[in-house]
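*Asks:* Sharing a model prediction with you, sequence too.
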Amino acid sequence: MRTLVLWDIDLTLVDYSGIGRRWYTEALTAVVGVPLKHLPSFPGRTERSLAREFLTAHGLEHSDEQVERFFAALTALAEQDRPALPALGRALTGAPEILAELATRENVVQSLVTGNLPVLASYKLEAFDLHHHIDFEIGGYGSLSEHRHELVAAAIAQSSAKHGEFDSVVVVGDTPHDVAAGLHHGTTTVGVATGRFTAEQLVESGAHVTLADLSDTPAVAQALLASGTR
């Protein structure tokens, strides 16, 4: 059976807590020169959704052009911080091992559904050498839409176009937003309680499988691949 595994990044594979606040604050100053008054809630959100809320909350135009300017500022900040990212965050326990393990399975393709911009996604994983086993070309990224389920749709369509049809699709993330996006398209959803939400909250949101973390590689691999046969 061929399986597509779509990973969330922040607080699922890596933890860069605090960096989003700093990048958004500095991007706001760079784009429009005003101080921070409001910071949106980040978990499970897409970059396009966050940018629109952020700009609106500061009384600023949130047209596509302005949002793209904001994205450019975020990208510049990530480029600036790229050499220091290993010291600014950490890979979550078990993340390197499970990515490497799934990469040994000929019938598994790994990509992303993440609220991050594509370049931020690449840098965040590259910092901890997690990028080798991910097909970035077919991911669903936060620049695409304010709605996370549209990121899942994009990732599935691009994955199928490149690799052929899959028997199962598994969406993995740490928030109810990740779960809801997967459920919207009938995928198997796996909640990982390594972020701001408890295992109980992820179960309540509809996750088919809930994991405390990614530390037990064989058990996680079995859960991800067996869950696709539900």
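*Replies:* Okay, I see it. Predicted model, so just to flag it, every value in this text is computed and none were measured. Residues are numbered from 1 along each chain as shown.

*Asks:* okay, CA-based contacts and neighbour counts for the rest of this
*Replies:* Fine.

*Asks:* quick one: the strands in this structure?
*Replies:* Here the chain has its strands, by DSSP state E, at 3-7, 14-15, 90-91, 108-114, 140-141, 168-173, 188-192, 209-211.

*Asks:* who wins for proximity to Tyr123 among those?
*Replies:* Closest of those to Tyr123 is strand 14-15, at 11.3 Å (criterion: C-alpha to C-alpha).

*Asks:* Next, the residues that contact that closest one from outside, please.
*Replies:* For strand 14-15, contacts defined as C-alpha atoms under 8 Å, 6 or more residues apart in numbering pick out Gly89, Arg90, Ala91, Leu92, Ala95, Lys124, Leu125.

*Asks:* Provide a list of residues in contact with the second one.
*Replies:* Just to be clear, that refers to Arg90. Residues counted as contacts of Arg90 (C-alpha under 8 Å, 6+ apart) are Val14, Asp15, Tyr16, Phe128.

*Asks:* take a look at this one as well, against the first:
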Amino acid sequence: MDNILLVWDIDGTLIKSHGSGRKALDKAFFQVYGIEDAFLDIDMAGRIDAAIVGDALKKHRVELKEEFFIIYKEILKEVVKIKESVEVLPGIREILENAVKYKKIHHVLGTGNMIDGARIKLSSHELNSYFPTGGFGDQLMERWEVIKMAIEEGERHYNTKYEKENIYIVGDTPRDIECAKILGTKSIAVATGNYEYEVLKEHEPDYIFHDLLETKGFFHLL
């Protein structure tokens, strides 16, 4: 068995955060700019935090202030302390725990979340230890560039060069599937986010699941 790299999205794939990120962004924006519900009509699914915040700044015609992200992170820490704010999605913990048995299955994050936001969300259920590195949404770039960064960071961390057919992008949005096609890797779509199974299927992922409760099936495809 060759080395396999799984590149994981966070929101809607690993966890359901019930809008924790949006709540924290809204609260931080209000504290800094005095504008309520600043992110109400802004699309977030599968997008980069830097782009999402940029859309809000443009929409409300304000300039970025350095303290915004500092305040956002502090608020997010408080939001995720609420027990019901973040839940691990079906099958995820079982997959991560069982994958430890397979020394050649490696994990990284490939997320639109900025690195601190990603780590804060995953810390609520102690998931960070499974993901030593990854690509994140701190800088304004295309989603596929974040995934490319995740793969490169994974290769550095695990000291291995992965064949493209052994790299799997795991996500819950059409953007994740698109990234895999751009980069020539495999895609695993999971309908545990905002997109229904049939909608994701239309985008022709390599593999698709309603959820990841069928852990045997997941490992079988690898």
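*Replies:* Received the coordinates, thanks. Please read all numbers here as calculations on a predicted model, not as lab measurements.

*Asks:* Quick TM-score on the pair, please.
*Replies:* Put the two chains on top of each other and the TM-score (TM-score structural alignment, normalised by the length of structure 2) is 0.90; 217 aligned residues with a C-alpha RMSD of 1.7 Å.

*Asks:* ranking the strands of structure 1 by burial, who's on top?
*Replies:* strand 140-141 (a mean of 30; mean count of other C-alpha atoms under 10 Å).

*Asks:* if we can go back for a sec, tell me which of the strands of structure 1 lies nearest to Ala84 of structure 1.
*Replies:* Nearest to Ala84 of structure 1 among the strands of structure 1 is strand 90-91 (11.6 Å), distances taken as C-alpha to C-alpha.

*Asks:* hey, which helix is longest across structure 2?
*Replies:* Within structure 2, and with DSSP state H defining each element, the longest helix by residue count is helix 143-158.

*Asks:* if we can go back for a sec, with distance to His163 of structure 1 as added columns, please give the contacts of Arg90 of structure 1 in CSV.
*Replies:* Converted to CSV, the contacts of Arg90 of structure 1 look like this (distance: C-alpha to C-alpha, whole Å):
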residue, distance to His163 of structure 1
Val14, 27
Asp15, 30
Tyr16, 31
Phe128, 26
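
*Asks:* can you give me the helices for structure 1?
*Replies:* Along structure 1, the segments classed as helices by DSSP H run 19-32, 47-57, 64-81, 85-88, 95-103, 118-126, 148-163, 176-184, 199-204, 217-227.

*Asks:* For the alignment partner in structure 2 of Ala73 of structure 1, which non-adjacent residue is spatially closest?
*Replies:* Under the alignment by TM-score structural alignment, Ala73 of structure 1 pairs with Ile71 in structure 2. In space, and not counting its chain neighbours, Ile71 of structure 2 is closest to Ala28: 5.7 Å by C-alpha to C-alpha, 6 or more residues apart in numbering.

*Asks:* do Lys162 of structure 1 as well
*Replies:* Looking at Lys162 of structure 1 with C-alpha to C-alpha, 6+ apart, the closest residue is Ile138, at 7.8 Å.

*Asks:* which one in structure 2 is furthest away from the centre?
*Replies:* Largest separation from the mean C-alpha position in structure 2: Gly34, at 28.9 Å (C-alpha atoms, centre = their mean).

*Asks:* returning to what we had before: now tabulate the strands of structure 1 in JSON lines and tack on distance to Asp81 of structure 1.
*Replies:* Supplementary listing: these in JSON lines, determined by distance: least, C-alpha to C-alpha, whole Å:
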{"stretch": "strand 3-7", "distance to Asp81 of structure 1": "23"}
{"stretch": "strand 14-15", "distance to Asp81 of structure 1": "15"}
{"stretch": "strand 90-91", "distance to Asp81 of structure 1": "14"}
{"stretch": "strand 108-114", "distance to Asp81 of structure 1": "20"}
{"stretch": "strand 140-141", "distance to Asp81 of structure 1": "20"}
{"stretch": "strand 168-173", "distance to Asp81 of structure 1": "25"}
{"stretch": "strand 188-192", "distance to Asp81 of structure 1": "27"}
{"stretch": "strand 209-211", "distance to Asp81 of structure 1": "31"}
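
*Asks:* Of all those, which one comes closest to Lys37 of structure 1?
*Replies:* Lys37 of structure 1 sits nearest to strand 14-15 of all the strands of structure 1, at 24.6 Å, using C-alpha to C-alpha.

*Asks:* residues near the closest residue to Leu77 of structure 1 other than its chain neighbours, how many?
*Replies:* Nearest residue to Leu77 of structure 1, sequence neighbours excluded (C-alpha to C-alpha, 6+ apart): Trp23, at 6.5 Å. By the criterion of other C-alpha atoms under 10 Å, Trp23 of structure 1 has 18 neighbours.

*Asks:* what does Lys83 of structure 2 give?
*Replies:* Lys83 of structure 2 has 10 nearby residues by other C-alpha under 10 Å.

*Asks:* How about His132 of structure 1?
*Replies:* His132 of structure 1: 12 neighbours (other C-alpha under 10 Å).
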